[in-house]
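Q: Sequence isn't available, so here's the structure alone:
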């Protein structure tokens, strides 16, 4: 004889409530399937568990005899499931973190890719690329999504996305008439690069690149990290030019969208694209083959270019 554990749960619920509707509510089902399952259990056991009349439900002698053993069986089943959960959750997951300042649409794609990995994973968005790098170096993350370049020589990386640079201007700005701009067109303008402030390495590199091309009037619009809305407000009110990433589907791309703004790609002939990479620290790895495989699987899932460093 085989006994279904779900039917045992139904039996215990009815036995404790002595009312089919209350038991069904407790089990979050409707009374008809509950009654059917009890009848099937009675057929399996070879006898009635309840006496039913219009107003009352009572346990039969068989039901009274089997109630405590049923409770004991269900307790053991629950303990078994809890033990299995503890064992599987104690398995060492791959800890993956991402900078919150990557394009939001790419972050969503990355999280989906992480969710498809066959290994157990933990995904988090700690903050800036500098924070992700610190967690990689300290061993609190196994894989991290960061902006390049990185100054930490302990990191290895795999490029997973590349975005052209762009400018964002007010809809009536003279530059808004162009479909593509050269960076030299910004030489006489007040330029905002606040989006890069969460990553000091990227900020310093961007500042150097602008200065090298004669763009010196760099202004600050916000004192907070991730203050994209405040930055956009000041770009609009003060007719500033924001240097950002060309990612129209991202949150910042949607902020700088028509009709108030125009997002314009920068000519790539003398302006390098922004590169985003999965990074790891080989010296911190206790299972390098598994981490390497996870990096490649994520890269394949997000459609990454074939580049490593």
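A: Received the coordinates, thanks. This is a predicted model, so every value here is computed, not measured.

Q: Please make it C-alpha for all contacts and neighbour counts, starting now.
A: Will do.

Q: Can you show me the strands along the stretch 151-300 of the chain?
A: Assignment of strands within the stretch 151-300 of the chain using DSSP state E, counting those that start in this stretch yields the ranges 156-163, 165-170, 191-192, 218-219, 241-245, 261-265, 274-280.

Q: can you put those in JSON lines and add mean neighbour count and distance to residue 84?
A: Compiled in JSON lines, the strands of the stretch 151-300 of the chain are given as follows (neighbours: other C-alpha atoms under 10 Å; distance: least, C-alpha to C-alpha, whole Å):
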{"stretch": "strand 156-163", "mean neighbour count": "20", "distance to residue 84": "36"}
{"stretch": "strand 165-170", "mean neighbour count": "25", "distance to residue 84": "50"}
{"stretch": "strand 191-192", "mean neighbour count": "24", "distance to residue 84": "54"}
{"stretch": "strand 218-219", "mean neighbour count": "16", "distance to residue 84": "57"}
{"stretch": "strand 241-245", "mean neighbour count": "25", "distance to residue 84": "46"}
{"stretch": "strand 261-265", "mean neighbour count": "24", "distance to residue 84": "52"}
{"stretch": "strand 274-280", "mean neighbour count": "23", "distance to residue 84": "31"}
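
Q: Which strand or helix spans the residue nearest the centre of the chain?
A: The C-alpha lying nearest the average C-alpha coordinate of the chain belongs to residue 111 (C-alpha atoms, centre = their mean; 4.0 Å). Residue 111 is part of helix 104-115, with elements assigned from DSSP states H and E.

Q: Show me what that helix is packed up against.
A: In this structure, helix 104-115 makes packing contacts with strand 121-127, helix 288-301, judged by 3 or more C-alpha pairs under 8 Å, 6 or more residues apart in numbering; DSSP states H and E.

Q: Out of these, the one nearest residue 251 is which?
A: With distances scored as C-alpha to C-alpha, the stretch of those nearest to residue 251 is strand 121-127 (15.7 Å).

Q: The closest residue to residue 288 other than its chain neighbours - how many residues pack around it?
A: Closest residue to residue 288 apart from its sequence neighbours, by C-alpha to C-alpha, 6 or more residues apart in numbering: residue 282 at 7.1 Å. Around residue 282 sit 17 other residues, with neighbours defined as other C-alpha atoms under 10 Å.

Q: here's the one I want to compare it with:
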């Protein structure tokens, strides 16, 4: 048994998906699966119940999870010991995307207040792509962004996911529907915000829409909610937002209608991201507390 096997096991246990765990760890699925099989053989029992397109923890895996997390936390803390004594930071630079529901940022800030009371939390609001660049340049310490990320120097923890609603004029023929599916809007023009807000996530969204038959996609050069509302009003196009986001609430307040999109495979994940080099200190404390509070379930927004 080695520390890499434990790290792989914990990632799969938290994601309950080998592919997402591999993305999070920046490895391919094959070596990830192989190392976990080796760990199970050494331990003498299955950690996961593997079914078609579904992964669950066995009773043995569930019992093994918390001790494994504890070992990882202690191991990562060794870096602080090796670095020698240092003065505790008085502030942590936090970033957040204003395009996501505010509940996740509130949870992160509240958790900081609990585990590191008195620490200052200067806040930067930027789209996810800008926040990831600031993290890479070490100008931020932690950020709430859309996931996944593909930077091997960053670590992430998913906290929540939210689904979409189709935005339209109040007099649109679809406005009275209780819900919609992609085939029902396949012939309509779909407005999307600029892919620059998070190229990786927006690429996945475009591909999913096209696979579902929505091919008349227009990408706007911005994410200005007022301009998007104007486009919907004047062109009768559709767009996708979430009612729980700040932008979604604005669209509803100015008279546009948001009809839930019935597509269980289309959702956005939101979580915290931090530099891999940030071991120990307030960042490690808040991540551990968020992980413990979340358990194995994501908050649905």
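A: Okay, I see it. This structure is a prediction, so every number in the text was calculated from the model and none was measured.

Q: thinking again about what came up before, what are the contacting residues of the helix holding residue 111 of structure 1?
A: Applying C-alpha atoms under 8 Å, 6 or more residues apart in numbering, the set of residues contacting helix 104-115 of structure 1 from outside is 98, 100, 121, 123, 249, 250, 251, 298, 301, 302.

Q: Most neighbours out of those, which is it?
A: Of all those, residue 98 has the most neighbours under the rule other C-alpha under 10 Å, reaching 28 neighbours.

Q: Now for the counterpart of that residue in structure 2: which residues touch it?
A: If you follow residue 98 of structure 1 across to structure 2 using TM-score structural alignment, you land on residue 96. Contact partners of residue 96 of structure 2, counting by C-alpha under 8 Å, 6+ apart, are 105, 123, 124, 125, 126, 127, 128, 131, 143, 144, 145.

Q: From residue 120 of structure 2, how far out is the last one?
A: If I follow you right, that is residue 145 of structure 2. Counting by C-alpha to C-alpha, to the nearest Å, the gap from residue 145 of structure 2 to residue 120 of structure 2 is 20 Å.

Q: Just the helices from the stretch 1-150 of structure 2, written as ranges.
A: For the stretch 1-150 of structure 2, the helices defined by DSSP state H, counting those that start in this stretch cover 3-15, 18-25, 29-43, 59-83, 102-115, 128-136.

Q: ok, back up a step: and which of the contacts of residue 96 of structure 2 is nearest to residue 155 of structure 2?
A: Top of the list for closeness to residue 155 of structure 2, among these and by C-alpha to C-alpha, is residue 143 at 10.7 Å.

Q: Identify the residues contacting that closest one.
A: 94, 95, 96, 131, 132, 135, 272, 273, 274.

Q: Leaving out the residues flanking it, which one is nearest to residue 187 of structure 2?
A: Excluding the flanking residues, the one nearest residue 187 of structure 2 by C-alpha to C-alpha, 6+ apart is residue 214, at 6.8 Å.

Q: hang on, the one you found packs against residue 191?
A: No. Contact between residue 214 of structure 2 and residue 191 fails when scored by C-alpha atoms under 8 Å: they sit 10.9 Å apart.

Q: measure the closest residue to residue 175 of structure 2 other than its chain neighbours to residue 178 of structure 2 for me?
A: Spatially, and ignoring its direct neighbours in sequence, residue 175 of structure 2 is nearest to residue 257 (6.4 Å; C-alpha to C-alpha, 6+ apart). As for residue 257 of structure 2, its distance to residue 178 of structure 2 is 11 Å (criterion: C-alpha to C-alpha).

Q: who's in contact with residue 94 of structure 1?
A: In this structure, residue 94 of structure 1 makes contact with 119, 120, 121, 122, 141, 142, 143, 291, judged by C-alpha under 8 Å, 6+ apart.

Q: just to revisit the earlier point, using TSV, lay out the helices of the stretch 1-150 of structure 2 together with distance to residue 150 of structure 2.
A: Converted to TSV, the helices of the stretch 1-150 of structure 2 look like this (distance: least, C-alpha to C-alpha, whole Å):
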stretch	distance to residue 150 of structure 2
helix 3-15	16
helix 18-25	7
helix 29-43	15
helix 59-83	21
helix 102-115	21
helix 128-136	10
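
Q: among the ones you listed, which is nearest residue 50 of structure 2?
A: For those, the distance to residue 50 of structure 2 is smallest for helix 18-25, at 10.1 Å, taking C-alpha to C-alpha.

Q: Show me what the closest one is packed up against.
A: When contacts are defined as 3+ C-alpha pairs under 8 Å, 6+ apart, helix 18-25 of structure 2 packs onto helix 3-15, helix 29-43, strand 154-162.

Q: Present these as CSV; the columns should include distance to residue 197 of structure 2.
A: Written out in CSV, the entries for the helices and strands packed on helix 18-25 of structure 2 read as follows (distance: least, C-alpha to C-alpha, whole Å):
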stretch, distance to residue 197 of structure 2
helix 3-15, 24
helix 29-43, 28
strand 154-162, 17
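
Q: closest one to residue 240 of structure 2 among these?
A: Residue 240 of structure 2 lies closest, by C-alpha to C-alpha, to one member of the helices and strands packed on helix 18-25 of structure 2: strand 154-162, at 12.1 Å.
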